[in-house]
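A.B. asks: Dropping the sequence and predicted coords here.
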Amino acid sequence: MPFYCQRCGTGLPLSARFCSNCGTVVTAAPPPPGRPLVRPIAGRQIAGVCIGVAQANGWNVTTVRILTVVGCVFTSGLVGVAYLAGWIGIPEEPIAMSAIYPPSQGSYPPGTPGNYPPSV
């Protein structure tokens, strides 16, 4: 993806902070909106690599899974190796934790008056 000065249109390297032609300060384009590449907890079949790639790029997950299987067969397992690398390299989606502590039932710590442990 080429990077150009907005003032004079000179092509610049991605690490440039100033235009080499006109001296204008250049800013990097913001990253495109979308989901980060993570392996989600819900909806996975094996490791969540296909659904993570599909969600990050806005693709259909079924199409990605079919292309993965077909690619694994036709590339003699090269796509399978890439899948394993994705399993290891793509981080798992963080688990959402409740901000409520301690639980609203009973009292905490044990031994304090209240209904802890629950009576049966």
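C.D. replies: Yep, it's here. Computed from a prediction, not measured in an experiment: that's the story for all the values here.
A.B. asks: only C-alpha atoms for contact and neighbour calcs from this point on.
C.D. replies: Will do.
A.B. asks: who's in contact with the top helix by length along the chain?
C.D. replies: Longest helix of the chain, by residue count under DSSP state H: helix 61-74. Helix 61-74 is contacted by residues 50, 51, 53, 54, 55, 77, 78, 79, 80 when judged by Cα atoms under 8 Å, 6 or more residues apart in numbering.
A.B. asks: who are the neighbours in contact with the fourth one?
C.D. replies: Okay, so that is residue 54. 60, 61, 64.
A.B. asks: Please repeat the previous calculation with a cut-off of 6 Å.
C.D. replies: residue 61 (Cα atoms under 6 Å, 6 or more residues apart in numbering).
A.B. asks: Do a quick rundown of the strands in the protein.
C.D. replies: Under the criterion DSSP state E, the chain carries strands at the ranges 3-4, 11-12.
A.B. asks: Ok, which of the ones you listed comes nearest residue 84?
C.D. replies: Checking the strands of the chain against residue 84 by Cα to Cα gives strand 3-4 as the closest, at 33.6 Å.
A.B. asks: Take this one as well and set it beside the first:
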Amino acid sequence: MPFYCQRCGAGLPPSARFCSNCGNVVTAAPPPPGRPLVRPIVGRQIAGVCIGVAQANGWDVTMVRILTVVGCLFTSGLVGVAYLAGWIGIPEEPIAVPGYPPNVPTYPPNTPGGYPPSV
């Protein structure tokens, strides 16, 4: 993925901290666009941590669940503690409600009249 200076547009290596052309301080590149880490409502088995991690990284959810169980057994519960931390720390997916927010007219309305509008 090419990396460019925001001021002059010069191509830069990913490890650059300053632009070699203009001397501008180079900020870190934003993360690639993808699905955010959330616990989905649909498809959960227990808390939705495994499906959330799988969807955020593009992995198979079945493999993540199997690795979680195996990891919990072989690490004396350390992965189970991490699962609980994910349950607490990863936010739930927001519920999409059709028609929300409602189409509320702005006041004062564009047509002649007062506030509140007369019916």
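C.D. replies: Thanks, I have it. Remember, predicted model here, so these are calculated numbers, not experimental data.
A.B. asks: TM-score of the superposed pair?
C.D. replies: Overlay of the two chains. TM-score (TM-score structural alignment, normalised by the length of the second structure): 0.67; 94 aligned residues with a Cα RMSD of 2.7 Å.
A.B. asks: circling back: buried residues in the longest helix of the first structure?
C.D. replies: Neighbour-count burial for helix 61-74 of the first structure flags 61, 64, 65, 68, 72 (criterion: 16 or more other Cα atoms under 10 Å).
A.B. asks: Could you export those as a markdown table, including distance to residue 87 of the first structure?
C.D. replies: Formatted as a markdown table, the buried residues of helix 61-74 of the first structure follow (distance: Cα to Cα, whole Å):
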| residue | distance to residue 87 of the first structure |
| --- | --- |
| 61 | 16 |
| 64 | 15 |
| 65 | 14 |
| 68 | 13 |
| 72 | 15 |
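A.B. asks: Figure out which of the strands of the first structure is closest to residue 36 of the first structure.
C.D. replies: For these, the distance to residue 36 of the first structure is smallest for strand 3-4, at 22.9 Å, taking Cα to Cα.
A.B. asks: Spatially nearest residue to the spatially most central residue of the second structure (excluding sequence neighbours)?
C.D. replies: In the second structure, the residue lying closest to the centroid (Cα atoms, centre = their mean) is residue 36, at 2.2 Å. Of all residues not flanking residue 36 of the second structure in the chain, residue 56 sits nearest, at 5.8 Å (Cα to Cα, 6 or more residues apart in numbering).
A.B. asks: ok, the one you found touching residue 35?
C.D. replies: Yes: here residue 56 of the second structure lies in contact with residue 35, judged by Cα atoms under 6 Å, at a distance of 5.1 Å.
A.B. asks: Between these two, which is the more surrounded one?
C.D. replies: residue 56 (15 against 12; other Cα atoms under 10 Å).
A.B. asks: wait, what's in contact with that one?
C.D. replies: 35, 36, 37.
A.B. asks: ok, of those, which one's closest to residue 27 of the second structure?
C.D. replies: For the contacts of residue 56 of the second structure, the nearest to residue 27 of the second structure is residue 36 (21.8 Å; Cα to Cα).
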